[in-house]
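Engineer: okay, sequence plus prediction incoming.
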Amino acid sequence: MAIGKLFIGRKVREIRQASSTTQAQFADMIGISTSYLNQIENNQRPVSATVLLSLAEKFGIDITELSSGQNDRLLSALTEALSDPLFETYSPGLQELKLITQNAPGMAHALIAAHQAYRRGNEQLASFDDRLGSAPAQEATPYDEVRDFFHFVDNYIHELDVAAEALAIELKLGEGENHAALTGCLEGRHGVRVVRGEAGDEAIRRFDPVGRILTVSRYASAPTRDFHIAVQIAQLHAAEKIDAVLKQASFRSDEAIEICRMGLHNYFAGALILPYRNFHQAARELRHDIELIAARFGASLEQVCHRLSTLQRPGLKGVPIFFARIDRAGNITKRHSAARLQFARFGAACPLWNAHQAFEMPGRINRQLAETPDGVRYLCIATQVSKGSVGFRAAQPRYALAFGCEISYADQFVYADDLDLSNRAAYDPIGISCRICERVTCTSRAVPPLKRKLVVDHRVRNPMPYEIE
């Protein structure tokens, strides 16, 4: 496999520091000179194939983890920020951006945060409402701060994932009827009894810490019911571990801490119901057929898709997939990508993406072969799901679940079996967001790209009312 020149000095330094060795000791372990190691760690020289193989052999490092670009999320966010006309006099090349994200990730995060503050300030000024001055534009909202936290930790929290898996093994989850095991855990270990809610109670879950009673909606589906029982187990069983994660995250407000605490409760619950190793093995055996995986674990399609996006355990990673949940207005309400495809932080998703078509075909799996402007090809899968309660008058919001992988992994997905992956004409051209998409002939474009000039010819009216220079 050709890997090209890899400048991964920061990663090599982290591996060395984790092994508590000096440069001389580490260099001796992997069979190179100390001066060569020093140059590698300072990104003055790329690593050779021999060094990569030695790292894999001595420290159990997955070469693909080193060579596949662990900084893709940060690189994508930085590229999008620098596409703003604010930086029109500065157009860094890809190699320069890679060096920044690899060598100075803190600086890259700081620049992204500054750009987000700038965008929020402009949006507030444009709104001309009474909120001006009441909310500081320079600060991220607590929700955005938490979203970025999960984004930049790969949507994988190792301490919680391992703890949840250990508990799942003790409870034998996935080997029988999960509901009995979960309720038995709450009652036997924490003295909490699970009861069904009253007919008029709209709460999905309600916990009485004094009476030690957990009330779950009588109308919740079995996967939803079990998930919320698992959330209660997370609150009682993993409180100390969750506090440690929150302390290390250093959020700026109590509101962000509590929002993240809720996210970590949900993370533990998902990892408990879908324990890592069993789920990872099932995904491979069933070739990522989300309906079969859901049936095996008694989970919902959304729970399965979300869990697939968290398979980032070192040494046992799953296929790098992207996952998003999108509402009918095109808002992305959940997002994560372990693949090179990254979702835009501002604006809607590309209208040519098959995620939007899922609403037209409820109950069906929609497939698409797609290619982004950088030439990377993907297998994209989308389906519609309904959430909420049951009943004629109950609100039932509908969402599209969209997930997929780079085409090099498509053979591990049942959805690719009868598709002509080698036919270039079979791939639809999609983008990340209109504001940063470089395609000049797309008739589905909502807004022009930010860093390109427009040319208007009043004598000719093409499908696009302007041309992009």
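Structural biologist: Arrived safely.

Engineer: CA atoms for contacts and neighbours, from now on please.
Structural biologist: Noted.

Engineer: count of residues packed around Arg393?
Structural biologist: 7 (other CA atoms under 10 Å).

Engineer: spell out the secondary structure type for it.
Structural biologist: coil (DSSP: H, G, I helix; E, B strand; the rest coil).

Engineer: separation between it and Gly363?
Structural biologist: Distance, Arg393 to Gly363, using CA to CA, to the nearest Å: 21 Å.

Engineer: same check, this time on Thr79
Structural biologist: Distance of Thr79 to Gly363, computed by CA to CA: 37 Å.

Engineer: which of these two has more residues huddled nearby?
Structural biologist: Thr79 (19 against 12).

Engineer: residue contacts, that one?
Structural biologist: The contact partners of Thr79, by CA atoms under 8 Å, 6 or more residues apart in numbering, come to Leu97.

Engineer: part of a helix, is it?
Structural biologist: Yes: applying three-state DSSP, one finds Thr79 inside a helix.

Engineer: distance of it from Ser67?
Structural biologist: 20 Å.

Engineer: before we move on, what about Val456?
Structural biologist: For Val456, the distance to Ser67 (CA to CA) stands at 44 Å.

Engineer: again with Ser127
Structural biologist: For Ser127, the distance to Ser67 - CA to CA - is 45 Å.

Engineer: so for these two, which sits in the more crowded spot?
Structural biologist: Neighbours of Ser127 and Ser67, each counted by other CA under 10 Å, are more numerous for Ser67; the result is 16 against 10.

Engineer: distance of the more buried one from Gln312?
Structural biologist: Going from Ser67 to Gln312 by CA to CA gives 15 Å.

Engineer: again with Arg45
Structural biologist: 28 Å.

Engineer: quick one: buried residues of the longest helix seen in the chain?
Structural biologist: Longest helix of the chain, by residue count under DSSP state H: helix 105-127. Neighbour counts over helix 105-127 (16 or more other CA atoms under 10 Å) mark 105, 108-109, 111-121, 124 as buried.

Engineer: ok, second structure coming up, stack it against the first:
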Amino acid sequence: MAQQKLYAGAKLREIRNQIGLTQKDFAAKLGVSLPYLNQMENNNRPLSTSVVLALAREFGLDVTELSAGDSERLVSDLREALADPLFANATPSLPDLRLVGANASGFARAFLDLHRAYRQAQEQLGALDDALGREDSSLRLSPWEEVRDFFHYCDNYIDAVDRAAEHFAAQAGTGQDITEHATATLARQKITLRMVRGAPLRRFDPASGILEISAKASHATQTFQLLHQVALLTQSDLLDATLDLARFQSDESRAIAKIGLANYFAGAALLPYRRFLSAAQSCRHDLETLADQFGASLEQVAHRLSTLQRPGAKGVPFFFVRVDQAGTITKRHSATRLQFARFGGACPLWNVHRAFETPGRFQRQLAETPDGVQYFCLSITISKGGGSFHAPVRRYALGLGCEIDHADALVYADGMDRAGGFDPIGISCRICEREDCHQRSVPPLERRLRVDHDHRHTLPYSME
């Protein structure tokens, strides 16, 4: 398969502006002509190998930062938004979208905000009778979507919070694990800790200083909730400063995001960056080994692996997703070129759905998306019990994977026959171009349909 060309004009201009060089001086440093540099900065030419090497040699650049991860996310989101029937007669080509994602990211995000507002307006019109007369019926983004996009475009890595959590974990004394350290920290804050069987996962009363943690929860969950409370009590200034920079549009969004940041701190303290990265590389990303070593759950480990994107010390770029039994994506992140649908569920051909057929067992899959990128995919089910016979049990499937070039770093890829073919998967039926998919739920909105009443194949239509 041909190597994908690297267009990174916006990043190239950003680097030049940061070091304060003119185009002429920058071109001389890179060993190229001024017109050639100009063409690269405007994405009329891809970055050559010699330019990438010169960036690393002359400026110490981590070349992985040139990858089009953010641009690819924008292009994927734009494609899905433009699949709306509203744009049926004015759909830009994929090359045009890539130019927008690479050179006009601010415009792309503004367009996505506008489309989200349009979708919400349509939903509000559907319930107009309920909305009339309410003071809060003004148009605004969904808080959940706004917070989701915040983490999505931060590459699910918040450097200041991550480093603060790593520093907190490093403060634990010799022989003291993170649970003991968290408990001692809370005690210094005059917090009384109680393990209560009838309590929710976590309940804190600021007036009395009493923190209740569910005694029915697993040890990993109890530790995570302790660390979450540590974040709220000892890292409040840092969390608020991060929220200030995010400029959320509503108090609800800010409140939800603060929970997300406290959760991020908890996960990063339980699985501190450098120690966890080293352990993951040593055991070749064996989730069960890592969970046992750090006293964490499989979900905590899989989620943490997808956040290891610290500049200069990046881990394997993973995608991570959690799916419920109805196929709804409840958590998602991708540091790879694979991007998940913003609306609706995941592709039914993906092995994350088959995980429910074999509870508790790892499922492996070699898959290929319509753009020709190949992936190694891993999935497993998890259950979260309610602590009693009549309590409901929540079941999810976790999906973790990477591009095939990184598969050898995973113990789970051992013995996989890559010559046996790759399963075709997509992002969403709305924007998938595959014509012969037997699991297609709806036709692609960018294609015109042809219906022949005298012939029927897998689908009742074909595409022009």
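Structural biologist: Here it is on my side, so go on. Because the structure is predicted, anything quoted here is derived from the model rather than measured.

Engineer: identify the residue of structure 1 aligned to Leu211 of structure 2.
Structural biologist: Aligned by TM-score structural alignment, Leu211 of structure 2 pairs with Leu214 of structure 1.

Engineer: so where in structure 1 does the helix or strand Val352 of structure 2 falls within end up aligned?
Structural biologist: Taking DSSP states H and E as the criterion, Val352 of structure 2 maps to helix 351-354. Per TM-score structural alignment, the counterpart of helix 351-354 of structure 2 in structure 1 is residues 354-357.

Engineer: ok, stretch 305-319 of structure 2 next?
Structural biologist: Under TM-score structural alignment, the counterpart of stretch 305-319 of structure 2 in structure 1 spans residues 308-322.

Engineer: for that stretch, what is the distance to the chain centroid?
Structural biologist: Distance of stretch 308-322 of structure 1 from the chain centroid (CA atoms, centre = their mean, to the nearest Å) equals 10 Å.

Engineer: start and end of it, how far apart?
Structural biologist: Start-to-end, stretch 308-322 of structure 1 (CA to CA) is 9 Å.

Engineer: now do the buried residues in it.
Structural biologist: Result for stretch 308-322 of structure 1 [16+ other CA under 10 Å]: buried residues 308-313, 318-322.

Engineer: what of stretch 251-264 of structure 1?
Structural biologist: For stretch 251-264 of structure 1, by 16+ other CA under 10 Å, it's 251, 256-257, 260-261, 263-264.

Engineer: Validate this expectation: Lys247 of structure 1 resides in a helix.
Structural biologist: Yes: the assignment for Lys247 of structure 1 (three-state DSSP) places it in a helix.

Engineer: that one -> structure 2?
Structural biologist: Looks like Lys247 of structure 1 aligns to Asp244 there (TM-score structural alignment).

Engineer: and its match, how close does it get to Ala257 of structure 2?
Structural biologist: 11 Å.

Engineer: also His333 of structure 2?
Structural biologist: From His333 of structure 2 over to Ala257 of structure 2 (counting by CA to CA), the distance is 16 Å.

Engineer: can you check Pro46 of structure 2 too?
Structural biologist: 37 Å.

Engineer: secondary structure of Ala244 of structure 1: a strand, I assume?
Structural biologist: No: according to three-state DSSP, Ala244 of structure 1 belongs to no strand; its state is helix.

Engineer: that one: how many residues sit nearby?
Structural biologist: Neighbours around Ala244 of structure 1, by other CA under 10 Å: 11.

Engineer: got a list of what it touches?
Structural biologist: So Ala244 of structure 1 contacts nothing (CA under 8 Å, 6+ apart).

Engineer: related to what we said a few turns ago, out of the buried residues of helix 105-127 of structure 1, which one sits closest to Ser83 of structure 1?
Structural biologist: His115 (10.6 Å; CA to CA).

Engineer: which non-adjacent residue is nearest that closest one?
Structural biologist: Ala81 (6.2 Å; CA to CA, 6 or more residues apart in numbering).

Engineer: for Ile61 of structure 1, same thing?
Structural biologist: If the residues on either side of it in the chain are set aside, Ile61 of structure 1 comes closest to Leu55, at 6.1 Å by CA to CA, 6+ apart.

Engineer: how close does Gln374 of structure 2 get to Leu99 of structure 2?
Structural biologist: 23 Å.
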